[in-house]
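Build me a model:
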Amino acid sequence: MDVMSSTLAPPARIGKVGVGALGMLAAATGTLESVVAPTLPLLQRELSISPAQGALLSVVMLVTGALVAPVAGIMGDRRGGKRVLIRLMAVVSAGGLVSALAPNLPVLLAGQVLQGAMVGAMPLSFILVRKHLPPGQTQVAIGVVSGLFVGGGMLGTLIAGPIAEGLSRHWMFAIPTLVIILSTLLVHVLMPDDPPAGAATRIDWPGLVLLSGVLLTLMLVLAMAADIGSQPIAVGALVVVLAALVTGWVTVERRAASPIVDLRLLAQPAIWGSYVITFAVCAGTAVSMFLVPQLFAVSGDGYGFGAGSTDIGRYLLPGTVMAAVSGPLGGIAARRFGASTAVATGIGVLSATLVAVAFVHTEVWHLVVGKALIALASGVCVTAMVIKAATSVDHGNTGTATSLVLVVRVLGFAAGAQVSGAFLTAGTPAGTDVPAESAFVIGFVIAGAVTALSLLAVRTLSKGAKE
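Purely as a prediction, here's the structure:
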């Protein structure tokens, strides 16, 4: 940490109080983010929407988040993390209130689009954590904030249904939104202002527009990848558009006086290595997130359990708990043993568990334990990657580096989910809707292999700057 940053930094005690407010905000946003998924059947029934419209409702916030996160991180680096965070949370709060009051699907979709801005809160929180805490405490604080966001997601999944059924669907949006408003006020009062990292510069609007186009097109390509056999022309056209957008973006960034993303940052081994590992780990984790519930529900020839939604929720709960504690654990491991060691250990556990589940899944507890280990190892890896990205760059690029990790995380989950769906579709015999057991086995094995290959990139993490 440079001398000027150390001089301007407030006392650690103030920073810790502010981090507590950031953690409360992370938990509230995680709760609001997760209330739609478990109540989708109820929303479809009450709003008279089709399954296709329900699918749109479930992903629109994800798409918005992928677009907003890098923009928020970049703006936080240049304009000050607290200043941008407060304004972003005003947008999220407005979205939550719109969703709470929505009388129909179009209004609810508008609210979800505004809520998607919440993904940008994470890189902005990391900017503030890094500026207002000593280096030795930064890793754990980032892990705590990340873990509370996941914990909030777990809470939202558990309470959304009872609130929607006991009160109304309006309150499942309104309650976490009110907590977000309170948390934002606490952050405003308790967290010291952080000055911009450098002199004010003009925003690279062409680069920003092209980057948004790249991310949106890439998500469309991933969403349609499973249909490449039936729609090769459409998928091929999207790939061409994606290549053109990437080429245009790189060209603009090279020539821009103040690029939206400094390409020299992406060329650092510790940074691109973090992105490669994050993508592989999240893709492998997404395979388990998709296949394990399917395996619980299916009742095939000699395999599967025919479990209902309530039972599946109970079976997945230990994994959700492990995901929540993995953030703080990842921060502690990164501080004590180094990010490279934490990541390598996590990848080893994750890949071994995926392969083990492929061949050992004859009892419910096999999958429960396997899913819990996968969630724990994956969370440790991703948290360590965020920490490594944050501490491998100067303070002026913290938001940029960490926001791109979060975007890569979204892309990895999207890719893993699409590949899993393709495996089950290809492995379902004609005339039946029950996939062959071999489809699950192949999916888990490939996920384990892809995750294990990311170990090749771990050695690049030691080449970044350290705090």
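
all contacts plus neighbour counts: C-alpha atoms, from now on.
Will do.

so the nearest residue to Val292 once chain neighbours are set aside is in which element?
Among residues not flanking Val292 along the chain, Leu367 sits closest, at 7.0 Å (CA to CA, 6 or more residues apart in numbering). Assigned by DSSP states H and E, Leu367 belongs to helix 364-391.

list the helices and strands that helix packs on?
Packed against helix 364-391 by the contact rule (3 or more CA pairs under 8 Å, 6 or more residues apart in numbering; DSSP states H and E) you find helix 135-166, helix 269-297, helix 309-337, helix 339-359, helix 398-426.

Whichever helix or strand comes after the first one - contacts with which helices or strands?
When you say that, I think you mean helix 135-166. Helices and strands here follow DSSP H and E; after helix 135-166, the next one along the chain is helix 169-190. Counting contacts by 3+ CA pairs under 8 Å, 6+ apart, helix 169-190 packs against helix 12-34, helix 81-101, helix 135-166.

Let me have those helices in a markdown table, extended by mean neighbour count.
Shown next, in a markdown table, are the helices and strands packed on helix 169-190 (neighbours: other CA atoms under 10 Å):
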| stretch | mean neighbour count |
| --- | --- |
| helix 12-34 | 23 |
| helix 81-101 | 22 |
| helix 135-166 | 23 |
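
on that earlier part again, and the angle from the helix holding Leu367 to helix 309-337?
Comparing the axes of helix 364-391 and helix 309-337 via axes from the mean of the first three to the mean of the last three CA atoms, to 10 degrees yields an angle of 40 degrees.

To check against the first, give me the structure of this:
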Amino acid sequence: MIVLCGCGVTVSLMHTLVVPLLPEISRMMGLSQDAASWLLTVTMLAGAVCAPVAGRLGDMIGKRKVLAVALGLMTAGSMLGAMSGSFALLLVARMLQGAAFGVLPLGISILKDELPAERIMAGTATMSSTLGVGGAIGLPLAGVIAQLMSWHAVFWAATGASLVMLVLVLVVVPESPVRSGGRFDAVGAVGLATSLVALLLAISQGSRWGWTSVPTLGLFGGAVVVFVLWSAHQARVRSPLVDLRTSTQPVVLLTNLATTLVGVGMFASFMLTPLQLQAATATGYGFGVSVMVAGVCMIPMGLGMLVFSPVSARLSARHGAHITLLTGALIMFCGNVGESLLPGDLVVLLCVMMSLSIGSALCFSAMPTLIMNWVPVTETASANSLNALLRTIGTSTCAAIGGTFLAAFTIDVGGRPVASSTGFVLTYWIAAGASLAAAALAVAVTVVVRRAGGRLAEVTELDGDTEVDLVA
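The predicted structure follows:
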């Protein structure tokens, strides 16, 4: 469990480590801000495309094998980034780093297969929280290394961490005996990748291109058309990339929808709080601290998710994961409302951030448990990968909304335009609304579970026959 959680932290680090490096990379390579932002976008796209593919392959041929391949790609990408001197090579490096995003759902599925029954909830809760931990510590860590040495040193550090985790996985983590077999659906993989790339490109670039521009609307429309065709293909093929019959079960479907909303509710604070901390005090909402201090202030938020993961596991064991999800979503709602008030005291702001980390920990620990208790044991990796993908869509949507509002509402400070408080407030209220909607979906999940007798149906495949065990 320690090794797999270390893998989760390392992978989540890859998504944020380049953020504090963008100004220096832009200056050294003569890039515009829009061009440099592709170092973030390409990582997100690669992760979204590779996660469901890795999940399906893990279910088919072995989760440990695919996990090792993903870590190998991340190691290669980190090393390429450390040695790259051109923007093109750096883009390829970031793409390879993003391809390892499937490590998180694969790790959760391995824990489900290998841990004793009484430790599964705690293990999956801790593993799920590593996304927030890595995201919170990645910014200050990369900033410190870059400030003391160079941005190349950040990629060398990532190479070392990736290589260590790859060796530990090969030495410590056993191969899961649970396999689904079947044939890989290459057509389905291409269709899903095409739809996701179109959707996420439209979401991430819409604020720059214009939400009503031809490229943005064309990508949104293309994503819908391809998704409809992909769904029809998945319903016909014998071994689909994503089993839509399983994914449309009420509990699984509602949980996945809640995942997207929770992603919106969580990411607003991850995105806006560092900006608020660094903004000049003349703005009326900023604290005027350095990038490093702002990063240090984010660390408690990430560690809070890790600390409260065992608490969420105990809550799920006693009352059910659906109650944990509901509780977490309501706490996130309160935290986002608190953030929308733009606290002027740093201690108060840190307390509000901690409440958001607690709510996020409860939600993200409950969702894999709900998913895995309602899908066949041979499909846990692909089901968790789909859930992780929807989380990415949620965070990307929040980033697009926040970026649009911050650019739309500005004030003049020191002779230059900066984001006004209006953009922050509107984004936090949207995050609060998303959290409240996630709570409503959790209520719906609770109704479905209680109609099933207050129990969760765990479906397992035995010799081709489906056996349903009712687990208290």
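
Trace Phe423 of structure 1 over to structure 2, please.
Matched to structure 2 by TM-score structural alignment, Phe423 of structure 1 sits across from Phe405.

was I right about that match contacting Val425?
No. Contact between Phe405 of structure 2 and Val425 fails when scored by CA atoms under 8 Å: they sit 9.3 Å apart.

Please report how far the nearest residue in space to Ala408 of structure 2 that is not next to it in sequence lies from Phe333 of structure 2.
Excluding its sequence neighbours, the residue lying closest to Ala408 of structure 2 (CA to CA, 6+ apart) is Gly423, at 7.4 Å. Counting by CA to CA, to the nearest Å, the gap from Gly423 of structure 2 to Phe333 of structure 2 is 18 Å.

swap in Pro310 of structure 2?
Distance from Pro310 of structure 2 to Phe333 of structure 2, by CA to CA: 22 Å.

of those two, who's got more company?
Relative neighbour count places Phe333 above the other of Pro310 of structure 2 and Phe333, with 29 against 20, counting by other CA atoms under 10 Å.

and the residue in structure 1 that the more buried one lines up against, how far is that from Pro176 of structure 1?
Alignment note: Phe333 of structure 2 maps to Ser351 in structure 1; criterion TM-score structural alignment. Relative to Pro176 of structure 1, Ser351 of structure 1 is positioned 36 Å away (CA to CA).

now do Thr29 of structure 1
Distance from Thr29 of structure 1 to Pro176 of structure 1, by CA to CA: 7 Å.

and what of Asp194 of structure 1?
For Asp194 of structure 1, the distance to Pro176 of structure 1 - CA to CA - is 27 Å.

which one's the longest helix in structure 2?
Scanning structure 2 for the helix with the most residues, using DSSP state H, yields helix 421-451.

quick one: that one to helix 346-372, angle?
30 degrees.

Which of the residues in helix 421-451 of structure 2 are classified as buried?
Within helix 421-451 of structure 2, the residues that count as buried by 16 or more other CA atoms under 10 Å are 421-446, 448-449.

thinking again about what came up before, got the contact list for the residue nearest to Ala408 of structure 2?
If you count contacts by CA atoms under 8 Å, 6 or more residues apart in numbering, Gly423 of structure 2 has them with 402, 405-409.

for those, which one is nearest Ile299 of structure 2?
Gly402 (21.6 Å; CA to CA).

got a list of what that closest one touches?
With CA under 8 Å, 6+ apart, Gly402 of structure 2 has these contacts: 268, 272, 423-424, 427.

now do 6 Å
Contacts for Gly402 of structure 2 (CA atoms under 6 Å, 6 or more residues apart in numbering) come out as Thr427.

Tell me how far it lies from Gly328 of structure 2.
Distance from Gly402 of structure 2 to Gly328 of structure 2, by CA to CA: 22 Å.

Next: Ala294 of structure 2.
Distance from Ala294 of structure 2 to Gly328 of structure 2, by CA to CA: 25 Å.

Tell me which of these two has more neighbours.
The neighbour comparison of Ala294 of structure 2 against Gly328 (other CA under 10 Å) goes to Gly328, with 30 against 20.

contacting residues around the more buried one?
Going by CA under 6 Å, 6+ apart, Gly328 of structure 2 touches 359, 362-363.

go on, Ile371 of structure 2?
Counted by CA under 6 Å, 6+ apart, Ile371 of structure 2 has contacts Val252.

Alignment lookup: it to structure 1.
When structure 1 is aligned by TM-score structural alignment, Ile371 of structure 2 is paired with Ala389.

likewise Ala294 of structure 2?
That one, Ala294 of structure 2, aligns with Ile312 by TM-score structural alignment.

I'd like to know how many residues surround the aligned residue in structure 1 for Leu106 of structure 2.
Residue pairing (TM-score structural alignment): Leu106 of structure 2 is matched to Leu124 of structure 1. For Leu124 of structure 1, the neighbour count with other CA under 10 Å is 31.
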